[in-house]
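sequence and predicted model, in that order:
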Amino acid sequence: MLQIDTWKRVLIWLTVVVGLLLALPNAFYTRVETRNDAVKALEAGSSAPGLQEQAELWPTWLPSGLVNLGLDLRGGAHLLAEVKVEDVYETRIKAMWPEIRDMLREERATIGTIRLQKGAEDELRIRISQADQVERAASLVRGLARPVASLAAAGASDIDVSTDGTDVIVRLSEAEKVQTDDRTVRQALEIVRNRIDQVGTREPTIQRQGAKRILIQVPGIGSAAELKTIIGTTAQLTFQPVIGRTTDETTRPGPGEELLPSRDEKTADGEPIYYVLEQAPVVTGEDLVDAQPSFDQNGQPAVNFRFDASGARRFGDYTAENIGNPFAIVLDGEVISAPTIRDHIGGGSGIITGRFTLEESTNLAVLLRAGALPAGLEFLEERTIGPELGADSIEAGKIACIVAFIGVLIFMFLSYGMFGIFANIALIINVGLIFGLLSLIGATLTLPGIAGIVLTIGMAVDANVLVFERIREEIKAERGPARAIDLGYEKALSAIFDANITTFITAVILYAVGSGPVRGFAITLGMGIITSVFAALFVTRVIVVIWFERRRPKTLEV
């Protein structure tokens, strides 16, 4: 018997209403977007004029989620960056020198004096005064080796130690370089994502491409140059012991030392000042857990910082042992201040001053909070996509959807008459449900995504066609109208599920192995399949049942 329980009807129509309500904000895109931005600004503590009025542009009791527009629809910036992983080799190997130096000094009675020699950037070359003890020194250094944290390199050490005359040479092993490359790119990827998220841009695409490259696409940003400014600064913060200071930029630092310029300090004659520092830092920006813009005791912009437990302990121990000595705060190769340690600094917090403007202190806090890039980025490709191109794409997508929509509506009406109208009503609801689902999950719509919607519109009536053809067959077999409709839905069910499940599996695979535009297409295709099946099997059936209950036709014209 052709019937649907009342609770099922209520549940179906409730689902339709909720889906259409979720899709509703997209019909007033600019207004809702302005309102959402104003609400975020108010929640962040902003008091700019007009924000409250903008926050009231859309009722609070209605959903306010939107389908985010991708780079090709909104316009924005596109960058392809390569991570300079080789920079990390030098940093890693230089950081080992204090540990190696302290260990070999304990064996001075046996191996003699040690001295760091100039060598390649990615190696430590240590000269031993007792030539016959070089192998013993090398053996001691090998004892500092650690296993590589990788199943693929099981049993391998992180350093290779060799000898050359009276020199012990320390390099990173090949297995460790492979692990370092992967770790560096992953870390750079995460930090780039954090920095862009701190700025508050909408739905950026940030993903790894190949072994060393990162693809960055940010909709709504002004230009590629602006995006490079946000992510290109390394913000490498270190706290390093001071050996001395000079005005001679040709000063040659000793082994394990480096010469860095002061950011603001100058002599009375206006000459720049340079600092000779130990290369191995006491603590680095990686030990920071927070950084916030603030003001110093003179009311000048500054940055408050706080270390994690490990960094706080090392910083506290160093300040306790070096009272009266200066130490340098170094940011991206410049000494921004070099205060003298007056007392033990416990607690792991402090303040960075350096003649900042308010904007500079805020930007520095953002960069430090997001983390330092482990290596530099080389930008291989950059493009700025104007909003006009995005507007043209949206207009073209609208036309494609409208043409496809009207074509399907006309075809269904001409082919199936009244039942075609029922299918068309379900199709209109189906498109609304697609946008409702996309808004609910915060998906990003791109040109391929629009193609997925157009394809869904064409495929959405497939299930209805299967059902209606089955109903025709049952009418030809001289079934009654109620029985023909009931059997039509029952016999078409397996074919509908088979066709849509295989297409859905394809969409899942596209999403899993694809990237960027391919994923956008897969998302809209997958969402479209779900809503299409729902609309065909439930919405259309409820409409047909309601019509049948009211008209009670003796014959059916399908």
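Yep, that arrived. Residues are numbered from 1 along each chain as shown.

okay, CA-based contacts and neighbour counts for the rest of this
Fine.

do you know how far Gly324 is from Gln297?
Taking Cα to Cα, to the nearest Å as the measure, Gly324 falls 21 Å from Gln297.

these two: who's more crowded?
Gly324 (13 against 7; other Cα atoms under 10 Å).

okay, which residue is most central for this structure?
Central residue of the chain (Cα atoms, centre = their mean): Arg193, 3.8 Å from the mean position.

next up, a second structure to put side by side with the first:
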Amino acid sequence: MEPMALWKRVLILLICAWGIVGAVPNLFYSRVERHNDAVAAIEAAGGTATPEQEAARAEWPDFLPSALVNLGLDLRGGAHLLAEVKVEDVYKSRMDNLWPEVRDRLRDLRDQVGAVRRAPSPDDVLRVTLSKPEGMAAALEAVRGLGSSVVSLTGIGKSTLDVTAEGSDIVVRLSEAEKQATDERTIQQSLEIIRRRVDEAGTREPTIQRQGENRILIQVPGIGSAQELKALIGQTAKLSFNAVVSRTTDAAATPGPRNVLLPSLDEPGVYYIVEDTPVVSGEDLVDAQPTFDQNGRPAVSFRFDTTGARLFGDYTAANIGAPFAIVLDGKVISAPVIQSHIPGGSGIITGNFSIEESTRLAVLLRAGALPAEMSFLEERTIGPELGADSIAAGKIAAMVAGAVVVLYMLASYGLFGLFANIALVFNMALIFAALSAIGGTLTLPGIAGIVLTIGMAVDANVLVFERIREELRQNRNAGRAIELGYQRALSAIIDANITTFITAAVLFLVGAGPVRGFAITLGIGIITSVFTAIYVTRLLVEIWYRARRPATVVV
């Protein structure tokens, strides 16, 4: 039997040692988790630690690895939401924002087109009526000049606007190419903002991914309920600062052109008529933090970027003594009177907030506004008790499967079966070490993948051992039979596992949620199983063979 090269033996032992060391923290999951949370909190506080944080940090040595396998929603408990993004909202916003530009562009052609006014139309259409239809050609050319090239791979060379004439009206729509690009941007922006909001709340390993054309799957382990998750991500949090025209108690008051009637959030029965076009929007915000006002009540401080700071400062300087509405999601949360010029682009939002409400509002504003409203098609809350039951059931399944496999290998292959069982232990350690290293999430289907891996791991050893038996029946000496057994079984092992690995890769690429959890553990398990079957068991057999030098072997 040819000895394995020294560098191979060293490398195998190092990988196995890494697997054991990397998997050990998962045996002390709660302690290591408290240690990791304390370390993160201390770092966030600039190195300052409370006695409780120091005690939690001391539960696990700093010099040992502390990466853990993240537990999925079905194991830890938490909230599950399936949301549909109303991408049509963005079309309306685009048309509303386009109208002032169209009006200003046509104003330069007043002699040719006469007076212009916005006519009633669907939300995704801007209809402009000309008093002099004979100037339609010049008007169409001017409005088409507001379009630009579509920013997408499939829309190169196409305009963002579709501008046509219907009688004395100019009809403006987003082009089909621009609608597709807008839908894609809206979904991607919604994904990013939801991810920011969830991350701001300090939750651990959420699953946030697109499903279908306009749906988003959100799974957040460890959160109290689906309602709590909806409160965090369900608001659009569209903040704007608008000039106040008047204050009224008449809910049916006519706001007038280019104005809008909005209810007060803190004053029931009170309404504000504000200018429809904001002075500054929430898109210019760069920071928002919970704080307290001069009376010690919860509030939110904010800070604008350079552009927003200039606009905010110019407006406050020119409108001292006038009220200024702070509008959040279509409601006036505060309408203070401008007392003086406010330079620097920072201020404070006051209202009847609780500490929790001011904190959540700050999170929403920091994360940015959702580009469109979302409706929730499905929501579930999974309690931690159910997660604990799932973990217990998974442990039992894994232990029963492992025990049956161990007994079978011992009964069928004796000492060689013991070597396979030892390699199986290293295989399990490597799986958990790999999941911990990549930050993988373990789900209940993932546990099923591990149980399947246990059977697949010894399957490779069975191929090797049966091949060794076949070589022994051909009167090979023990060393040569072992060597040929590993060599000639290799192709069958590789072929079988490559096809299974391809299946796992396809499941990961096209699947979602639990399917991906199964695919990840199965894929990692295939790699570790091949490694332990081909190299670890061979190293154990070689060490035994060189120590005993048997004339014959019984497999």
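Nice, I can see it. Bear in mind the structure is a predicted one, so any value in this text is a computation, not a measurement.

any idea what the TM-score is?
Put the two chains on top of each other and the TM-score (TM-score structural alignment, normalised by the length of structure 2) is 0.92; 553 aligned residues with a Cα RMSD of 2.5 Å.

quick one on the thing from earlier: my guess is the residue nearest to the centre of structure 1 contacts Ile206, does it?
Yes - at 6.6 Å, Arg193 of structure 1 and Ile206 qualify as touching, with contact defined as Cα atoms under 8 Å.

identify the residue of structure 1 aligned to Ala79 of structure 2.
Matched by TM-score structural alignment, Ala79 of structure 2 corresponds to Ala77 in structure 1.

need the three-state assignment for the alignment partner in structure 2 of Trp97 of structure 1.
Taking TM-score structural alignment for the superposition, Trp97 of structure 1 sits opposite Trp99 in structure 2. When classified by DSSP: H, G, I helix; E, B strand; the rest coil, Trp99 of structure 2 comes out as helix.

separation between the aligned residue in structure 2 for the residue nearest to the centre of structure 1 and Leu361 of structure 2?
Under the alignment (TM-score structural alignment), Arg193 of structure 1 pairs with Arg195 of structure 2. Using Cα to Cα, Arg195 of structure 2 is found at 16 Å from Leu361 of structure 2.

what about Arg355 of structure 1, neighbour count?
15.

which helix or which strand is home to it?
Following DSSP states H and E, there is no helix or strand that holds Arg355 of structure 1.

wait, it sits on Gln300?
Yes - here Arg355 of structure 1 reaches Gln300: they are 7.3 Å apart, a contact under Cα under 8 Å.

once you drop chain neighbours, what's closest to Ala115 of structure 2?
Leaving aside its chain neighbours, Ala115 of structure 2 sits nearest to Ser131 (5.3 Å; criterion: Cα to Cα, 6 or more residues apart in numbering).

isn't that neighbour right up against Gln112?
No - if you go by Cα under 8 Å, Ser131 of structure 2 and Gln112 don't touch, sitting 9.5 Å apart.

of those two, which one has the most company?
Gln112 (19 against 16).

contact partners for the more buried one?
132, 134-135, 138 (Cα atoms under 8 Å, 6 or more residues apart in numbering).

now it: how far from Phe518 of structure 2?
According to Cα to Cα, Gln112 of structure 2 and Phe518 of structure 2 sit 68 Å apart.

how about Glu466 of structure 2?
30 Å.

who's more crowded, the two?
Set Glu466 of structure 2 next to Phe518 and count neighbours by other Cα under 10 Å: Phe518 wins out with 25 against 15.

how about the nearest residue to the more buried one, chain neighbours excluded?
Nearest to Phe518 of structure 2 is Gly446, by Cα to Cα, 6+ apart, at 4.1 Å.

distance check, the counterpart of that neighbour in structure 1 against Leu73 of structure 1.
Using TM-score structural alignment as the criterion, Gly446 of structure 2 maps onto Gly449 of structure 1. As judged by Cα to Cα, Gly449 of structure 1 and Leu73 of structure 1 stand 11 Å apart.

follow-up on the earlier one: wait, isn't the match of Gly446 of structure 2 in contact with Gly526?
No - counting by Cα under 8 Å, Gly449 of structure 1 does not reach Gly526; the two are 10.6 Å apart.

mind listing what's buried along stretch 177-196 of structure 2?
177-184, 186-196 (16 or more other Cα atoms under 10 Å).

swap in stretch 55-68 of structure 2?
Buried residues in stretch 55-68 of structure 2, counted by 16+ other Cα under 10 Å: 56-60, 65-68.

tell me what the helix or strand Leu438 of structure 1 falls within is packed against?
Using DSSP H and E, Leu438 of structure 1 falls within helix 418-441. On a contact count with 3 or more Cα pairs under 8 Å, 6 or more residues apart in numbering; DSSP states H and E, helix 418-441 of structure 1 meets helix 6-23, helix 387-416, helix 447-460, helix 517-534, helix 540-551.
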